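Visitor: With the input below, show me the fold.
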Amino acid sequence: MSGIDLNEKAGAAPTATGLDDAKAASPAFSPNTNEEVTPEGDTSGVVNIDGADMLNRVHSYARRFICYPSETASVVHVLWMAHAHLMDAWFSTPRLAVLSAEPGSGKSRVLEITALLVPNPAFSVNSSAAYILRKVADQDNRPTILLDEIDTVFGPQGKGDEGLRGMINAGYRKGAKSGRCYTEKGKVLTEELPTYSAIALGGLGTLPSTITGRSVIMRMRRRGQAEKVEPFTPRLHEPLANTLRDELVAWTASVFSLAEAFQPVLPDGISDRNAEVWGPLLTVAELAGGEWPAVARRAATEAVQSAKANNKPSLGVRLLAHIRACFGDKDRLTTADLLEKLLADEEAPWGDLGRKKLDARILADMLDEYDIHPTNMRISKGPTLRGYKREAFQDAWERLLPPFETGATRATGATDQESLDKTEASNAADETALLPCSGSAGGVA
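Guide: Coordinates of the predicted model:
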């Protein structure tokens, strides 16, 4: 996998510590024999599978039929499929979002290959929230939900489905339940249905921010003329997928107790929600061993940086950034002066907010969400006017905006928007060098 340089800092960081501790803490692991044992202590039935070699073969198989946009995306996909076999070991499960700007970019093929390698796949298009909820509620036969054409629900032309969005969000964590009412013999009764399940979604455009914040994202694109993949023929290619899936089942069963106890050390910059998203995937890589821990850490760093670079700030954050640029080095601005500066930028949205332009009332309402309020003030020796003091914005600026570049005091939104766009790094994953779209490259490294 030459597309990812294992010697770079992010990939060469020390691998997660604690694997030996996890083995010692696991009641199903014998420190004396270095083998996993059954509850009765019999080691004769232990399946010995090289996890790294197995993931290499899964990776090579998927690459035969999928033209990944980057090596990071291929690593994410393999780790996500493996993590779906260890659902009871996790506290949270990342959603896999397979998105593209244009149709014909390979999203459905990703989900088709995924369905062959994950446990109990439920592949559907335009399914209702009630259907998905009932499928997931059977936790003894917990499905892996694969939803294609999700843009028909959450895209610009979709009507949305708050029930489905809520279930996808809630089922991100183990133990979450959704309350429902039903009628029996004329009585209205209540029930709580489990929602915990691995979910992959494919579609055009973007997803609601509450879903993307819980997702690892693969941004697919159409193949170039020089990029080739094999045509997928189920009759010919499913038998090998079945063999690989059976190996995944056996391997994940052999490391399940370790997965429960193991806590990976995360790369710098991956914390909070990102730590929850990437924790299971990095754990799979550590348990597999070989080159996978280093490759996974690099993929995690690139994917998180890419997501941050692609995240569009909310309208409120854009307003705060533009106001900071308007203030420059001033300590106060009247409402009239602030509005004049904001509306002077023709590329900013303030001149057309739902067919209304920004005025004093709308400005006050938007800033009220951040506990920022206008006050009476006097500029120089003039009359008392309504306006805003710099100190009122300071807390919101520090929490929500990147540091302001030294000397950048131009009264336009462009300067602060440039700073805002540089949240952590550029879209590193999209710039990763592409390899031929085939499975001929042996292994991961």
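Visitor: C-alpha from now on. contacts and neighbour counts both.
Guide: Noted.
Visitor: Would you mind pulling the contact partners of stretch 121-131?
Guide: The contact list for stretch 121-131, computed with CA atoms under 8 Å, 6 or more residues apart in numbering, reads 111, 115, 143-150, 152-153, 161, 163-164, 167.
Visitor: got it, and stretch 137-152?
Guide: When contacts are defined by CA under 8 Å, 6+ apart, stretch 137-152 is touched by residues 84, 108, 111, 115, 118-127, 132, 135-136, 157-159, 193-195, 197-207.
Visitor: hmm, back to that, can I have the buried ones of the contacts of stretch 121-131 as a ChimeraX selection?
Guide: In ChimeraX, a selection of the buried entries from the contacts of stretch 121-131 looks like this (16 or more other CA atoms under 10 Å):
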select :111,115,143,144,145,146,147,148,149,150,152,153,164,167
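Visitor: from the contacts of stretch 121-131, which is closest to Met377?
Guide: Nearest to Met377 out of those is Asp161 (CA to CA; 46.8 Å).
Visitor: how close does that closest one sit to Arg173?
Guide: 20 Å (CA to CA, to the nearest Å).
Visitor: Ok, Gly269 next?
Guide: With distances defined as CA to CA, the gap from Gly269 to Arg173 amounts to 22 Å.
Visitor: Leu79 is in contact with Leu281, correct?
Guide: Yes: taking contact to mean CA atoms under 8 Å, the distance of 5.4 Å between Leu281 and Leu79 places them in contact.
Visitor: Now the second one, please; I'll put the structures next to each other:
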Amino acid sequence: MLRIISSAAASDEPGSYPVSLFPDELDRTYSAHSAGSQDDLTIILNAGYKRGAAVVRAHKDKQTEVIRYDCFAPVAFAGLATARLPDALVTRTFVVHTKRATRDERPASFLPVAHDRDLLAVRESLSRWAAEVAERISEPADMLAILLDERITAITDGRDHEIWSCLFTVATLAGGVWPVRCIEAVTLMQEESADHVSGSPSARLLAAIRRHYMSRPASRWNIGISKDDIVSAALEMDALTFERFNGRDEVRPDDIGALLREHGLKSIRIRAAHGRAYGYRWADLEDAWSRVLPPPVEDTDDEDEEPPRPGSVFAR
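Guide: Purely as a prediction, here's the structure:
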């Protein structure tokens, strides 16, 4: 991959750099059993999301010499939902979730003989457009005016701004409805990721328990939840993390205690949904949620609001 990118960077042919890469079957490359074995690839993908990034390697024959490989390249990778992408890579990625098409939704077949000419026309049209609008941001001040536009800076910061501002720049140059659609996409992404925690399995478990807690009718809650019910909630709310936990079949009740101890939670005998069992009080879990997780996105639709739960930090 480094040689492909560097070869394109060294080419004099217009439009050859940056080269776009389309690796497939990421679920096999990043599987539950490949932890740590793809570090070289991860370094390239992590660093190569912006211009100027490079990976340094020692010369295989002359160990005192180093080779600087340009690694900037747009990458669109595909894989099943079982792919275990590193958290650092996810923060640099736009994730598009897809579903298997039904028989009635099958797209028409792509035939190079029939469609290559149309695709070539699209490519040439986009290239002409890009060359024309590039003049509008040729000066740093013109580029900064877009990057620091209040519409995008008001809802993003840090790496989120760095990632989304590149799309916002293209949308602004395209004009029309595109800036609005880009802002809507950013907002939707933030709402969908409010309960997603990129980090340790223990934090992901807390997020899964909270989603489970907020999805159930208020009248059915007891004072806590048992370890067995937490296992069920984890598998339902975050199957990607807990179905093959640590390379095994699935998370177990014993794992629950070890994970939640990281946040100072200890299991006690409580009255849960199915009687008395070892588990955790909601009050203790709420304290951990407030310390570890980002605030949940509130449902502002008054018609669908549930009655408030007394004593709950999520009471509306």
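Visitor: Quick TM-score on the pair, please.
Guide: Comparing the two superposed chains by TM-score structural alignment, normalised by the length of structure 2, the resulting TM-score equals 0.61, with 243 aligned residues with a CA RMSD of 4.1 Å.
Visitor: ok, back up a step: so which of the contacts of stretch 121-131 of structure 1 sit within strands?
Guide: Secondary structure from DSSP state E places Thr144, Ile145, Leu146, Leu147, Asp148 of the contacts of stretch 121-131 of structure 1 in strands.
Visitor: Tabulate these (CSV), appending distance to Arg361 of structure 1.
Guide: Converted to CSV, these look like this (distance: CA to CA, whole Å):
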residue, distance to Arg361 of structure 1
Thr144, 48
Ile145, 45
Leu146, 45
Leu147, 42
Asp148, 43
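Visitor: middle-most residue in structure 2, spatially?
Guide: Centrality entry for structure 2: nearest residue to the mean C-alpha point is Val90, 4.3 Å, by CA atoms, centre = their mean.
Visitor: For that residue, what is the corresponding residue in structure 1?
Guide: Residue correspondence to structure 1 (TM-score structural alignment): Val90 of structure 2 is matched to Thr212.
Visitor: one step back: of Gly269 and Arg173 of structure 1, which one has the most company?
Guide: Arg173 (19 against 13; other CA atoms under 10 Å).
Visitor: Can you list the buried residues in the strand or helix carrying Leu144 of structure 2?
Guide: Using DSSP states H and E, the secondary-structure element containing Leu144 of structure 2 is helix 140-147. By neighbour count with 16+ other CA under 10 Å, helix 140-147 of structure 2 contains the buried residues Ile146, Leu147.
Visitor: which helices and strands sit right next to it?
Guide: When contacts are defined as 3 or more CA pairs under 8 Å, 6 or more residues apart in numbering; DSSP states H and E, helix 140-147 of structure 2 packs onto helix 158-174.
Visitor: With structure 1 overlaid, how far apart is the helix it packs on on average?
Guide: Compared with structure 1 after fitting, helix 158-174 of structure 2 has a mean deviation of 1.6 Å; criterion: mean CA distance after the TM-score superposition for structure 1.
Visitor: need the helices for structure 2, in chain order.
Guide: In structure 2, the segments counted as helices under DSSP state H are 2-10, 26-29, 39-47, 87-90, 112-133, 140-147, 150-153, 158-174, 178-192, 201-215, 227-237, 239-242, 253-261, 282-292.
Visitor: would a markdown table of those helices with distance to Gly275 of structure 2 be doable?
Guide: Listed next are these as a markdown table, based on distance: least, CA to CA, whole Å:
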| stretch | distance to Gly275 of structure 2 |
| --- | --- |
| helix 2-10 | 58 |
| helix 26-29 | 40 |
| helix 39-47 | 47 |
| helix 87-90 | 38 |
| helix 112-133 | 63 |
| helix 140-147 | 56 |
| helix 150-153 | 50 |
| helix 158-174 | 45 |
| helix 178-192 | 34 |
| helix 201-215 | 17 |
| helix 227-237 | 12 |
| helix 239-242 | 25 |
| helix 253-261 | 17 |
| helix 282-292 | 15 |
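Visitor: and Asp61 of structure 2, which of the ones you listed is closest to it?
Guide: Between Asp61 of structure 2 and those, the shortest separation by CA to CA is 16.9 Å, and it involves helix 2-10.
Visitor: what's the burial count for Ile211 of structure 1?
Guide: Other residues near Ile211 of structure 1 come to 21 when the count uses other CA under 10 Å.
Visitor: Can you give me the distance of the closest residue to it other than its chain neighbours to Ile199 of structure 1?
Guide: Sequence neighbours aside, Asn169 is the residue nearest to Ile211 of structure 1 in space, at 6.2 Å (criterion: CA to CA, 6 or more residues apart in numbering). According to CA to CA, Asn169 of structure 1 stands 10 Å off from Ile199 of structure 1.
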